[in-house]
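Novice: Please find the sequence and the predicted model below.
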Amino acid sequence: MQREAERARAVRERDAARRAREAQRSQAARARERVADQKERARLYALARAEEVAGDNAELEAEVAALEGVLASTLDIDDFLDLETLKRPLVLPQFDPSVAGVVRPAPRLEEFLPDAPSGLGRAFGGAARHQERVQQAQAAFERAAAAHQVQVQAHGRDFEAARRRHDAEVARLAVEHREQIEQVTDLQRGLAAGLPDAVVGYLDLVLEAAAYPDGFPHAWRLAYSPETRQLVVEYELPAREVVPVAKAYRYIKSSDTVTPVARSQAQIRALYSSVVAQTVLRVVHEVLESDRAGRVASVVLNAHVTATDPGTGRPVRPCLVALGTTRSRFMELDLRRVDPAACLRHLEARVSRDPAALVPVETMVRFDSIDLRFSSETEQVGQPATAGSAVNDSAPAPTLVTPGSDERRPAVPVRPEPLNPSAEQDLSAGQNVVLTGPVIDVSLPEAWTSPADLSVLMLGPDGRVAGDDNFIFFNNPTAADGAIGLRGGDNPDGATIDLSLLPEHCERLVLVASGADPTVDVARTALLILDPAAERSQLTFRPTDTTVMPALICAEIYRRHGSWRLRAVGQGYGDGLAGLARDYGVNVN
């Protein structure tokens, strides 16, 4: 018995020792697995961070490549805009009946009736109780049927309302599509006829269609002179911040951080100067290449940038490049092989010696001092205007509306004027104000040496009168709809204009002062506008031009995004009122 007990104890000790060894081996294996897993996780994490940094570097390189290829990216693209492609097919939504909800099936009497009693149940009075339950079931069925009828009627009303909303949406989309097709067609006809407004509208769409890298403001102002076939462009350049300050990104494994490698200031200045030069050449290229009919004979471009002066901390808008060139000279260039900076020097452009430092150059021409009869403007040019303040705005360009989409961007002023707290304000040439209306008064308080007559032309979307009745002058002193009435008899020197009565086709009013004496002095002409409902109810404009002219466009009143605005013009006509009227489509024979 002792030997057996000793053998059993020895077996137990060996088993315990074996289990201990196995436990140690298992624990060591798990420790090795944890270490291996941690190493693998660390390796995969480092690999993931390295791939992330590589992706960031690839994006950075692509961003820099896009800046270096601003000009080259458009040379393989035909900038001509086929207006026919803007006539998109009409796609109407299908009516979905489910929007009105689902009506449950009508209740059936069988669903409410109780089961008939068995033979034994009938023997013990079950028939009477069954009849009572049948009556209760019938009453419940009638209530359910009445409720179902109410639901059917409500569903019918909801269905008809949903149908009406759908039909109204379809009608709205159809109207928008028809208007969009008509606008494109009108633009095509105007462009074929060489109408200045159509030329400006087309070039505005060409610039709008151009794709630039991220960070470019993509904003401009255009003004076209049909007499000289010159296009003046004021273009908004990207700020220096468009150039990335990081040259590359580096992953430091020991600290698990991503550190940017800074791009040198010399590299930033060089790349930004290249971007500025490329952008200027590209804009001129897009305009001239898209103008297959040769409506533009020369281009004047002033390229500005809106930035913050590092010395004063205040916003500034210097001109960095001013370029004037003719079509023939520019089209001789091989833009694929030129150095942009050298090309601008060849074109004798004025170029900032350090665009990144905002060193300005003198503009070729002040945009607000030129003829703005045929002009266009996008938003974001310069700084936004204060509500109610006078702005330097341009005449509206054709607005192409795509069904189901927002309208093109509305115009925003280039340089807002500070709000004038007084009731009077003197206007300068090119300046714009919003009219409150609806009734305004126009007069010539300071006339020429000989009496000056006030005339008004009512222009349509094509910039011309719809008929001779739209020329309001001393022989036709009242508009047919009563919207305009001259006063002063044979020598009218004032007019009352009710903007709410102007017909829909009237997009613009031209206020003209003229005299019979061809030696009149326009410098002594003044225009007084009274807008009683406005905060600045009295507006005065005195042209600064001293040229002797027998007729003068004092100002224009035009529609702009649902409101009426007045723009001071001050442009003289050497051949008098007859020549001015003829240019706007009036039959003067």
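Specialist: The structure has been received and is ready for your questions.
Novice: going forward, measure contacts between C-alpha atoms and count neighbours the same way
Specialist: OK.
Novice: would you list every one of the helices in the chain?
Specialist: 2-68, 72-75, 119-123, 126-193, 196-209, 265-290, 327-331, 340-346, 576-583 (DSSP state H).
Novice: Would you convert those into TSV that also reports distance to Lys87 and mean neighbour count?
Specialist: Converted to TSV, these look like this (distance: least, CA to CA, whole Å; neighbours: other CA atoms under 10 Å):
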stretch	distance to Lys87	mean neighbour count
helix 2-68	31	13
helix 72-75	24	16
helix 119-123	81	11
helix 126-193	6	16
helix 196-209	14	21
helix 265-290	19	20
helix 327-331	30	14
helix 340-346	37	16
helix 576-583	31	17
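Novice: So which of these is nearest Pro360?
Specialist: helix 265-290 (12.8 Å; CA to CA).
Novice: Dump the helices of the chain to a markdown table, plus distance to Trp564.
Specialist: Formatted as a markdown table, the helices of the chain follow (distance: least, CA to CA, whole Å):
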| stretch | distance to Trp564 |
| --- | --- |
| helix 2-68 | 41 |
| helix 72-75 | 38 |
| helix 119-123 | 90 |
| helix 126-193 | 21 |
| helix 196-209 | 19 |
| helix 265-290 | 30 |
| helix 327-331 | 36 |
| helix 340-346 | 41 |
| helix 576-583 | 23 |
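Novice: right, and those helices - which one's nearest Lys253?
Specialist: Of all these, helix 2-68 sits nearest to Lys253, with 7.0 Å by CA to CA.
Novice: Check which helices and strands the closest one is in contact with.
Specialist: When contacts are defined as 3 or more CA pairs under 8 Å, 6 or more residues apart in numbering; DSSP states H and E, helix 2-68 packs onto strand 246-252, helix 265-290.
Novice: among those, which is nearest Ser73?
Specialist: Ser73 sits nearest to helix 265-290 of all these, at 9.3 Å, using CA to CA.
Novice: Okay, one more to line up with it:
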Amino acid sequence: MATVARMQREAESAAAARRRAEAAAQREAARARAAYERARAADEKERKRLYVESRMAEVAAQNESLAQRLEELDSILVSGLRTDTRFDLERLKEKPNVKPFDPGPASRPETPPLQEAFLPPPQTGMSKLFGGARHEEQVRQGQLNYQRAYAEHAQREQARQATLSRLQQEHSRRTDEARERARRQHAEVEAFKRDLAEGRPDAVAAYFDLVLNTVPLPDGFPAKWRMAYVPESAQLVVEYELPTIEVVPTVKAYRYVKTSDSVTETKRPATQVKSQYTSVISQVALRVVRDLFEADATGHVTTVVFNGMVDTVDAATGRAVRPCLLTLRTTREVFSELDLARVEPAACLKHLGAGVSRNSAELSPVRPVLEFSMVDPRFVEETDILGELDERPNLLEMSPTEFEGLIQNLFARMGLETRQTRPSRDGGVDCVAYDPRPIMGGKVVIQAKRYRNTVGVSAVRDLYGTLQNEGASKGILVTTSGYGQASFDFAKNKPIELLDGANLLYLLKEHAGVEARIEAPKGWRDPDLDRADSAAPPSPLRAGANVKISSPAVVCAFALPSPDHDPCALLLNPDRKVRSDADFIFYNQPVSADGAVEVDTAARQVRVDLARLATDVSTVLLVTSGPPGGVRLTVTERSGTAHALAADATTETVLVCAEIYRRQGGWRLRAVGHGYADGLAGLARDHGVVIE
């Protein structure tokens, strides 16, 4: 029994121990689970914290990007002011695509076989006594093998050298072709540079197109424009595509909402968005005009016309529209007076007299100061022999009556009720018309001038006086040539519209169905003596002094002491010699071979078209011949800038009054004032003219 009791106690003790162990294990498991839950909760909390931080960082990045975009839009103008936009045409020249000669394996000659490798080793010891015949046979066979290997090597080497020669010839051919392509391309660039220096319209427009292509634009801005150059008025016309209002952010700030795990937007006021859009397009206009003037190293452009267009869809009709939101005409002189780093763009445009949409966000259009389509490339100044075969009517060959009828018919087709009054003294026509539209209509005074040279500002003043005397609401001046800046300045903010030759050709085609041309017949002279704008009195230029010529053409008017004096001109090469006797322009040979220089003895003028002078003409001498006396010379640029020079002769019968000469890609005028007592003989001796 004692044994049984002992066994029971031991069993109970073991069971109790097991229960205690199980309880301990359960407690440990509970502690482990609790620790796990605590760790998991901490991990979840940390994960949520990190997630929130990442979302807030995303929102911060969005706000930073938004701030940068707003700053970029606000600094379109200022950010480009330190940029030199002049385009170096040398950059257009492509380098010959010549690769280094690499013939590969053909450049590495194969090592020739060595005879020793084919011969048996020298005999030693007993082999010298008993193996002589066998060794000789081995030597003979080795020599045969060597000769065969050497011949095969020679064949391979010959083939390698032939391959190398062929590869060298192919490389030389490819190199020559690449260099020839580069030479032709370089010649094209040089021709382009010459055309640009001469002021040819296509070259000038192409150059400024290159300039605008190098100007960086903010993201979303269209890099599209059209450009044309009007040499008659030294005017560059740009039709530039502006961005739509979508480029301006409508969001003021982004905010992360933790409770909904979402990003909300705070909208900017609509007035703020519209105001910034107006600022953006204003800055674009000022930046483009600034970049164009800055890039004009040749001085061909005195006026820039900027028309800012928008390609978009009319929300009301669903149709594609292209309204003009901003239009501007300004001169280099006026624009250079601006401190663009400190201006408020919209106020600056108002100061420049620009037309800006009253509601650019709603695409309210303004009328361009000059329609791009009216800049017609068919306008030419000189007579071409092929012109005789051209069936289009030449406006300068019409009789005054025919021209009057044409102008009257044109404006009648345009919707005006025209009444011709009288022919004007200068070959134009005075015409009174009536615009039948209510409110906007009224009496219109129209005057047309058949000119070859620039119409003077006095004609615009006369039209304004007639407009006031007639009580008209508007005046229109039409010419077959062009206007200087003084004319545009006078017409600014007045009810006057100036239409040049290109405009006239366009209107005739568009409204009257007339394909016309404007070519000056041989011997043509403008009826009016006022051929150039003179907004200010001439600036005196003393002997030895020089000044830059900014216009592509000048009129040199002489005040001579007697009817026996004649003006003349000499075209000189860099050695200050005439190229031939054809470079002596005088009363018996009044026009240079290229038509660039013309002497008008009746008007006592020398007209010089600098843009048309040959590139090997470096100097134009302005000379008078006649009895000793005082000579006065006024050189007037197309822009209206004039320079006064004086020269006095005591014994000299030929006076060199001034010279126009090339300098660093442009032209300058120098007052000379020395002469020759032996007359034309001395002039001819110094400059290589043969006088028979």
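Specialist: Structure's in. What do you need? Owing to the predicted nature of the structure, the values given are computational and were not obtained by experimental measurement.
Novice: quick one: TM-score?
Specialist: Remark: TM-score between the superposed chains equals 0.54 [TM-score structural alignment, normalised by the length of the first structure]; 367 aligned residues with a CA RMSD of 4.2 Å.
Novice: To Gln151 of the first structure, which of the helices and strands packed on helix 2-68 of the first structure lies closest?
Specialist: When those are compared for distance to Gln151 of the first structure using CA to CA, the nearest one is helix 265-290, at 62.0 Å.
Novice: angle of the closest one against helix 196-209?
Specialist: On the basis of axes from the mean of the first three to the mean of the last three CA atoms, to 10 degrees, helix 265-290 of the first structure is oriented at 140 degrees to helix 196-209.
Novice: Tell me the residues of the second structure aligned with helix 265-290 of the first structure.
Specialist: Mapped onto the second structure using TM-score structural alignment, helix 265-290 of the first structure covers residues 270-295.
Novice: so how much does the matching stretch differ from the first structure once superposed?
Specialist: Stretch 270-295 of the second structure differs from its equivalent in the first structure by a mean of 0.7 Å after superposition (mean CA distance after the TM-score superposition for the first structure).
Novice: Arg226 of the second structure -> the first structure?
Specialist: Residue pairing (TM-score structural alignment): Arg226 of the second structure is matched to Arg221 of the first structure.
Novice: just Lys45 of the second structure next, same as before
Specialist: Under TM-score structural alignment, Lys45 of the second structure pairs with Lys39 in the first structure.
Novice: Give me the distance between Val656 of the second structure and Arg670 of the second structure.
Specialist: Distance of Val656 of the second structure to Arg670 of the second structure, given as CA to CA, to the nearest Å: 11 Å.
Novice: try Pro222 of the second structure
Specialist: Going from Pro222 of the second structure to Arg670 of the second structure by CA to CA gives 46 Å.
Novice: These two: which is more packed in?
Specialist: Set side by side, Pro222 of the second structure and Arg670 show more neighbours around Arg670, with 20 against 15, by other CA atoms under 10 Å.
Novice: Could you say which helix or strand holds the more buried one?
Specialist: strand 666-676 (DSSP states H and E).
Novice: In the first structure, what stretch matches that strand?
Specialist: Alignment note (TM-score structural alignment): strand 666-676 of the second structure is unmatched in the first structure.
Novice: quick revisit: tell me which of the helices of the first structure lies nearest to Leu86 of the first structure.
Specialist: With CA to CA as the measure, helix 126-193 is the member of these nearest Leu86 of the first structure (7.1 Å).
Novice: circling back: and after the strand holding Arg670 of the second structure, which helix or strand comes next?
Specialist: Downstream of strand 666-676 of the second structure, the first helix or strand assigned by DSSP H and E is helix 680-687.
Novice: Next, the buried residues of that next one.
Specialist: Within helix 680-687 of the second structure, the residues that count as buried by 16 or more other CA atoms under 10 Å are Leu680, Leu683, Ala684, His687.
Novice: and those as TSV, adding distance to Ala159 of the second structure?
Specialist: Below are the buried residues of helix 680-687 of the second structure laid out as TSV (distance: CA to CA, whole Å):
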residue	distance to Ala159 of the second structure
Leu680	76
Leu683	73
Ala684	71
His687	67
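Novice: and which of those is nearest to Val257 of the second structure?
Specialist: Once CA to CA is applied, the member of those that ends up nearest Val257 of the second structure is His687, at 88.0 Å.
Novice: ok, and for the strand holding Arg670 of the second structure, which residues are buried?
Specialist: Buried residues in strand 666-676 of the second structure, counting neighbours by 16+ other CA under 10 Å, are found at Gly666, Trp667, Arg668, Leu669, Arg670, Ala671, Val672, Gly673, His674, Gly675, Tyr676.
Novice: farthest pair in those residues?
Specialist: Gly666 and Tyr676 (29.2 Å).
Novice: hang on, the earlier thing: now, among the buried residues of strand 666-676 of the second structure, which is nearest to Leu396 of the second structure?
Specialist: Nearest to Leu396 of the second structure among those, counting by CA to CA, is Trp667 at 30.8 Å.
Novice: wait, what's in contact with that closest one?
Specialist: Counting by CA atoms under 8 Å, 6 or more residues apart in numbering, Trp667 of the second structure touches Lys548, Ile549, Ser550, Ile660, Tyr661.
Novice: Nearest residue to Leu205 of the first structure in space, ignoring adjacent ones along the chain?
Specialist: Leaving aside its sequence neighbours, Leu205 of the first structure sits nearest to Leu81 (CA to CA, 6 or more residues apart in numbering; 8.0 Å).
Novice: Translate the one you found into the numbering of the second structure.
Specialist: That one, Leu81 of the first structure, aligns with Phe87 by TM-score structural alignment.
Novice: so that match sits right up against Leu212, yeah?
Specialist: No - applying CA atoms under 8 Å, one finds Phe87 of the second structure not in contact with Leu212, separated by 9.6 Å.
Novice: Relative to the first structure, what is the average displacement of stretch 173-185 of the second structure?
Specialist: Stretch 173-185 of the second structure sits 6.9 Å off on average (mean CA distance after the TM-score superposition for the first structure).
Novice: What are the contacting residues of that stretch?
Specialist: Outside stretch 173-185 of the second structure, the residues within contact range by CA under 8 Å, 6+ apart are Lys93, Glu94, Lys95, Pro96, Asn97, Val98, Lys99.
Novice: out of these, which are buried?
Specialist: The buried subset of the contacts of stretch 173-185 of the second structure (16+ other CA under 10 Å) comprises Lys93, Pro96.
Novice: right, and out of the contacts of stretch 173-185 of the second structure, which lies closest to Val230 of the second structure?
Specialist: Nearest to Val230 of the second structure among the contacts of stretch 173-185 of the second structure, with distances taken as CA to CA, is Lys93, at 27.5 Å.
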